[in-house]
Each structure stands twice: as C-alpha cells, then as structure tokens.
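1. build me a model from this:
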Amino acid sequence: PLGTRSKLVHISAGPIESPKNELINLVFEFSRNIQIYTEYEGLHIDILHSHYWLSGLVGDLLSESWEIPHVITFHTLAKTKSRALPVGDEHTSRSASEYKLMCRSDKILVLTQKEVQDIDQLYGSFSNKIAVVPPGVDLEMFHQTDKDAARNQLNIPRQNNVVLFVGRIDPIKGLDVLVKALSMISSVEDTTLYIVGGNEESNEYYRSIKSLVVEMRLDDKVIFTGAIAHDNLAAYYSAADVFVLPSHYESLGFVVIEAMACGTPVVASRVGGIPSIVEHGSTGYLIPWRCPEAFATQIEVLLKNKDLHSFMSKEAIKKAYSLSWDASSKKAADLYGEVISGSINTQVI
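-> Next up is the predicted model:
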C-alpha cells in the first residue's frame, strides 16, 4: 500500500500493446504527457527518481526541462545481463543509453555493493555519484502464516512437498535448470513445483519450458499458475517448503526477501545481489550457475531434514525483518535531501 503522502498516477503514451523493443519510441510522448499533467495539476517537482533505463531517458528529459536533479536506479544493466546470458532481446541502444544516464544523472542509487562493482567494471568509474540503499520488504504483507491454512486456501494437498518459483518466464530466470533439478529429486513423486508468473503462449521461452516439462515426464508435477496479484503471493510463499530462484543474473531478487519473510528457506543462484541477502547454510543455499544437480541436492536436503528446515526458516525470517521498508525509505529520503540541497547550492554558486 502507498503511504499517505504518496500518489500513483497513470500516464498514457502510445498503444497499449506496443512491443517491448518499440517503447523507446514513446519516450518523448511519455515525458510530454507527464509535463502536461504536472502543469494541469499545478505541481512543483523538486527531484526526479527514475527506475530502469527507459524511464531514465524520460527522467533525463524532464530533469533538463525543469532544471531539477535526477536520481536513477537501473536494477538490471544491459551489460550484466548479456554477460550472464549472451542471447537476449535487449534494444541495441540500451547499454549506450545507460552510460549516458550515468554521466548525466545527479545520483545513481543502487541496492547492493555488487551493483557498484558491476558499474565500475562494465561502464567506468562513477563512484563519486553512487549511493547504496539496501531494499526493504513489506512486512505487513509478507510474514509467516500457518502452512496448512495457506495450502487449504490454494487447494494444495497438505502431504505434498512444494517447491516454488515466482518471477517472469524469461531465459534470464533459468527455469530450465529448475525443471531439470526437479527430475533429479528422489522424492519427486511426492513433490510439486509451482511456477508463478505470466504464461502467455506467445512467450517462446514459456513454450520451451512447457516442452521440457513434457520431455522430462513431469506433466503432473509442475503447475503453471499464471500471473498472481502481488498481495496474493504471501499465501504461495507460506505454502511452499522451498523457494528456488535459479537465475543467470539478478541485481537483487525481491522475491527472495519476500519468501524469507514468510519463513521459506531459499535455494538460489550465486549471482548478482542474491548473496547479499541469502546467507549460505543459514537462510538457504547459494548454487553455482547452470548446475541442476547442485540445485537438486540442496532442495532435497531441505525437504528431508525437518530440523534443518526449521532452523533455516527462523534465520530467514530474522534476515528479512532486518530489511524493513522503514529503514530503507529513510535512507532514500535522506539521499533526496542531500541531492536537492547540493543542487540548490550549486545553482547559487
């Protein structure tokens, strides 16, 4: 839920069904529509904070037009994605646009120290304008609840082992690794994998995962739920025995924090910002890339060892509760104040 002093505004630009690779053509229209809205409402903006590169391009235009500072958070960068998974559908101008935005923005807000390293190695030194603000989790929405109650709510048999994935059905998420890992689990007959995320038939990768499930003869062991509303995800996290994120790359992985807040141990790739959240052997396990055997081993360890599972569940909750939105939002607000103050002082000089 939004804070009492927050407002969500929908700004239109272009056709609703615009392909992803054509969204860059709507940047000027979108920024202009934002200007029209602010003028109509009589709003005075002190600072902009944009997320991802396309919104960053919009923020850059507005920052120049309004002569106010611009903070940007990239979340995932083109060069880190291509390094992790060379084949992709990123726009050809993305990495160049990201570099331009790093140069022109007043501050780059990142969520983990790993992002600082990635920017330094792949884009150049911007340490003078980078600030690390760890993320938070909505502890009112995501907290541990009774597993049997959650399973009853979702019509999941109580006696089954439940492995859960939440996220986009996208090659960067490494779902093929998870399906292969499931086939290697000795208790697979008593285990069900729930894949929560969009499942459009037009998605080529989704079709390939469905085919892999059939090939592995796991048709009755893998359930694709489709997209689930964010405020309904807590029931899935609570119903699960293990949460798995086998991504090739994640700048952070918010779903990991949400799962941990619900007391579900995590098995995840040792990539990107995930190691800053998952403590190997304490809140879950970190696995090398492209290694279904290792994923299968650690998933099975958690499914079979109830005492270990209970320990990791408690540690996961402790870790998640140290990442509150209150602490994160205060750090972000302090950063905004510093940037605005610095901008005013610069203009005075």
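
2. please count neighbours and contacts with C-alpha atoms only from this point.
-> OK.

3. so what's the residue nearest to Q113 when sequence neighbours are not counted up against?
-> Using C-alpha to C-alpha, 6 or more residues apart in numbering and skipping residues adjacent in sequence, the residue nearest Q113 is V132, 6.7 Å away. With contact set as C-alpha atoms under 8 Å, 6 or more residues apart in numbering, V132 has these partners: 109-113.

4. how about this one, so we can line them up?
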Amino acid sequence: MRVSHFNTATEGGAAVLMQRLHQSLQNIDIESQIYYRKGQSSLSPSLSLEFISTRSKQWQERIVLRLENELLQQKSNLFSPLQSVVKTPLPSTLAIVDIYHLHWISHWLDLPSFIQSLPPRSPIILTLHDLGNLTGGCHLYSGCHGFENICSPCPLIKYPFNHFLAQQELHRKQHLFSSRPVHVVGNSNWTTSLAKASAAFQGVQSIRTIYPAIDIQSLVRHDKAFAKKLLGISPQKLVLGFGCAELTDGNKNFPLFLQLLARLKDDIEPEAVVFGNDLGLTEQPPVPIHSLGKLTSSHLLSIAYSAMDVFVMASQTETFGMVAIEAQACGTPVCAFAVGGLTDAVQHEQTGFLAPWGNINLLSDHISQLLRNSSLRTQLGQTAHDWARRNFSLEQMRDAYLNLYREALKSQNT
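-> From the prediction side, this is the model:
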C-alpha cells in the first residue's frame, strides 16, 4: 500500500499528527510520503510543493489573503475557501499512489484542480483538524450551524458578501466531495458530529472518529519535586500550568488564565509554568510566571507538564485538545471548559474537571479543590496518566487509519 499525505506546513498540531502517522506507517513497511508547502522536514521521503512560481501569482495570492481578512466582521476567526486563484494540480511526474490523505491544506491547495488531477477512483481521506473543510469557510466554531444547510447569511462576513460567499463555498464543497470517493475523519466525537450534520459532506463515502495520538515513549512522567527544581521552583510550591503554540491566540484565552491566578493568589499562593510564543505581559502578573517559550522537544515538554500540579485550559473552542492528553500522560490532571472535543480529551471527575463554558467561578473552584487536596490530585493524576497512555497510542491511531485505508480500497474495487 502506498499513501501520500498533504499538509500546508511542517509545524502545528496537524503537521505533528501527520508526521507521527507517517512514521508509524513506515514502521510496518507501508510506503508513506509527505508533501507540504511551508517549512522543512527531516522525515523521508518528504517533498515541498510550491505552485506559485511567478511574481504575478504571488501578488494574486497576497491580494486574496488581504481580501479574506478584510471581509471578516471580527478577526478572532479565520475564513478561507478551498478554491484558489492559483491552480494546484498534482504534478504528473509524481508517482500514483493508493491513498491520498489530506490534512490541513488551506492557503495551499486549490482543491477543485487538485482533486481533478488525481486518479478518478483513488480514495481521498480528509482529516478534520478544525472546521474549515465542513463549513462555508470559517475555521473556528462560534455557535453557528449555518453549515448544516446554506451558510447564509454568514455572521462572520461583512454585508453584502455575507449573503453569498459562504453559501457558494458550501455548495462547491458539497459538489466536490460527492464527486470522488472521499472519507472524512473527525479528531473527536464532537468534530465528527458536526461533520455528519454538514451539507458539505452529504455525499461522502464515510465519516468516523479517529483520535490523535501522543508519542508515549517520548513523553515521560517525572517526579514533580524533581521537575520543579529543574525549572527553579521550590518543590513545596503549587504550580498551575498553561500552554499552547501562540499565547496571543484569542481562542486559547490566556488573559482568563491570568484572572484565575489572581483569584487564587491570596489563599493558595501558586506559581505558574507557561509555554508558548509571545508571552507579552503588559503589567506585573498576579503570581510568579515561569515562561518557557515555545517547546518543541518532548523531553522539555515532559519536564514542564510534570512540574505542573494542575494544567488549565481556558479555550473558547477546541476540536480535540492535544495538550490536555499530553499533560495527563505526564500525570497532571486537567481543568478546562467543556467545549468541543475537550469532552473527549478530559474525563470529568476522573482525570480532571470540566466546567460549562464561561463559568469562571466553577472552573476556579475546581482548580482550588485540586490544589488544596493533595490526595485527590494524586488520584486524578494517576488515573489521567494511565488513561491517556492506554487510549491515545501511536499504534491505535495507525491501526485505525490502516483499517480505513483498507476499507476505502476495498469499496473502490467493488
């Protein structure tokens, strides 16, 4: 079996999961190839594909990206169609494979011309890492379910474009995805439920959930006192954790984490361990914050998670929540809002606590309860460690995708 994976960049959550799957398939002698647009990859075989070869095409893309941004009512979401002014057929010089697996492909592939260039009966696997592929163009969930019918009027886009742009995109996706053997994968049961309700996927071959995986071998649970010492923190201190790729990402809600620290500082006097780009504090934080910057090493992530007594997620929406699984795999319970796929990633009252979205009082109470009760914290941490490692291994993810590949190829030949 030969599989080709496509992802716009070599960094980010979607890229990490694609690379893990790629390597896991290679470990069982499946021929797997990676294609991407931005970044660098040390994995083999991998190839950068850039379809914009002239200055005029570069300007066309910049203008379109600028227009997409200007069309938004608010900048907290992302809108992008899967059709581009630059056509991106797969070069005929590349080998034909059995499975074409698409991950996060926005701002790279023009899907109509790309799919048209593939062998007509070749199965296409479409993994959803956000909502961009199932809606009329928006990537983050905002409570709108217009994608279930016509996506009009779109609350994200300015008038008068809100009456037709998203609607046209949704109709285009429905036609495109029903014209080929497409199989959709949600990264959580919540994402899958939205995919099944989407008009874009009414004609696809199948829709199912396959959870992302962690690298169990590289994520190590360290003794918390030892991890705290490594980070220059007193072992007696209680530590709250927070982490994401970009701390300025409004969806991740880092300012709310600072509010939680302020609520807890007088009674518990915690410290905080934070990782991610651009901490950018404009005033003195309520408690000492140990900022680790961007962490790409599993070794450093393991130390960071292990030093935390409670990991906090204040996100407004998540299709899954990989950092929650990573923290739990290192024996740290998680407190979060019960949004999106986080209800799959955290087991309420077993591996952490979930609070209804926006209920900061209850979230704060959950965190306080764990920080004050060391035996409960230890119990939930151990359950979290065992559960995460038992349910989110690379082998489980690989085998689930391998079963899908085989089913897709079997249906192709019937």
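
5. TM-score for the pair, please.
-> After superposition, the two chains reach a TM-score of 0.79 (TM-score structural alignment, normalised by the length of the first structure), with 326 aligned residues with a C-alpha RMSD of 3.5 Å.

6. follow-up on the earlier one: map the residue nearest to Q113 of the first structure across to the second structure for me.
-> Aligning on TM-score structural alignment places V132 of the first structure opposite T209 in the second structure.

7. gap between that match and H183 of the second structure?
-> Look at T209 of the second structure and H183 of the second structure: by C-alpha to C-alpha, to the nearest Å, they are 11 Å apart.

8. over to L109 of the second structure?
-> Relative to H183 of the second structure, and taking C-alpha to C-alpha, L109 of the second structure is found at 18 Å.

9. with H299 of the second structure instead?
-> From H299 of the second structure over to H183 of the second structure the distance is 35 Å, taken as C-alpha to C-alpha.

10. more crowded one of these two?
-> Neighbours per residue, other C-alpha atoms under 10 Å: of H299 of the second structure and H183, the larger number sits with H183, 23 against 12.

11. can you tell me the SS state at that one?
-> At H183 of the second structure the chain is in strand, as set by DSSP: H, G, I helix; E, B strand; the rest coil.

12. T4 of the first structure: neighbouring residues, count only.
-> Using other C-alpha under 10 Å, T4 of the first structure has 6 neighbouring residues.

13. now do the helices in the stretch 301-414 of the second structure.
-> Here the stretch 301-414 of the second structure has its helices, by DSSP state H, counting those that start in this stretch, at 322-329, 342-345, 360-372, 374-391, 394-412.

14. residues in the first structure matched by the shortest one, start to end?
-> Structural correspondence for helix 342-345 of the second structure: residues 274-277 of the first structure, per TM-score structural alignment.

15. okay, buried residues for that stretch please.
-> Under the neighbour-count criterion of 16 or more other C-alpha atoms under 10 Å, stretch 274-277 of the first structure has 274-275, 277 buried.

16. just stretch 7-16 of the first structure next, same as before
-> Of all the residues in stretch 7-16 of the first structure, those buried under the rule 16+ other C-alpha under 10 Å are A13.

17. OK, contacts around L77 of the first structure?
-> 95, 98.

18. the helices in the second structure, which residues?
-> Along the second structure, counting by DSSP state H, helices occupy 13-27, 55-70, 111-116, 165-178, 189-197, 224-230, 254-264, 298-307, 322-329, 342-345, 360-372, 374-391, 394-412.

19. which one of those lies nearest to G243 of the second structure?
-> Closest approach to G243 of the second structure among the helices of the second structure (C-alpha to C-alpha): helix 322-329, 7.4 Å.

20. and that closest one, what does it pack onto?
-> helix 298-307, strand 310-313, strand 334-337, helix 342-345, helix 374-391 (3 or more C-alpha pairs under 8 Å, 6 or more residues apart in numbering; DSSP states H and E).

21. so which of the ones you listed comes closest to L240 of the second structure?
-> Across those, L240 of the second structure has its closest neighbour in strand 310-313 (5.2 Å, C-alpha to C-alpha).

22. contacts for that closest one next, please.
-> Applying C-alpha under 8 Å, 6+ apart, the external contacts of strand 310-313 of the second structure come out as 239-242, 252, 257, 305, 324, 327, 332-337, 367, 370-371.

23. give the aligned range of it in the first structure.
-> Counting by TM-score structural alignment, strand 310-313 of the second structure corresponds to 242-245 in the first structure.

24. now the matching stretch on the second structure. Mean distance?
-> Here the mean offset of stretch 242-245 of the first structure against the second structure after fitting is 0.8 Å, by mean C-alpha distance after the TM-score superposition for the first structure.

25. next, count neighbours for the residue nearest to S82 of the first structure when sequence neighbours are not counted.
-> Spatial nearest neighbour of S82 of the first structure, excluding adjacent residues (C-alpha to C-alpha, 6+ apart): G88 at 7.1 Å. When counting by other C-alpha under 10 Å, one arrives at 12 neighbours for G88 of the first structure.

26. pretty sure G88 of the first structure sits against K79.
-> No - judged on C-alpha atoms under 8 Å, G88 of the first structure makes no contact with K79 at a distance of 11.1 Å.

27. and stretch 350-368 of the second structure, which residues are buried?
-> Applying 16+ other C-alpha under 10 Å to stretch 350-368 of the second structure flags 350-355, 357, 360, 362-368 as buried.

28. hang on, the earlier thing: any idea how far the match of helix 342-345 of the second structure is from the middle of the chain?
-> With C-alpha atoms, centre = their mean, to the nearest Å as the basis, stretch 274-277 of the first structure stands 12 Å off its chain's centre.

29. and the contacts of that stretch?
-> Contacts of stretch 274-277 of the first structure (C-alpha under 8 Å, 6+ apart): 112, 250-253, 256-257, 268, 286, 319.
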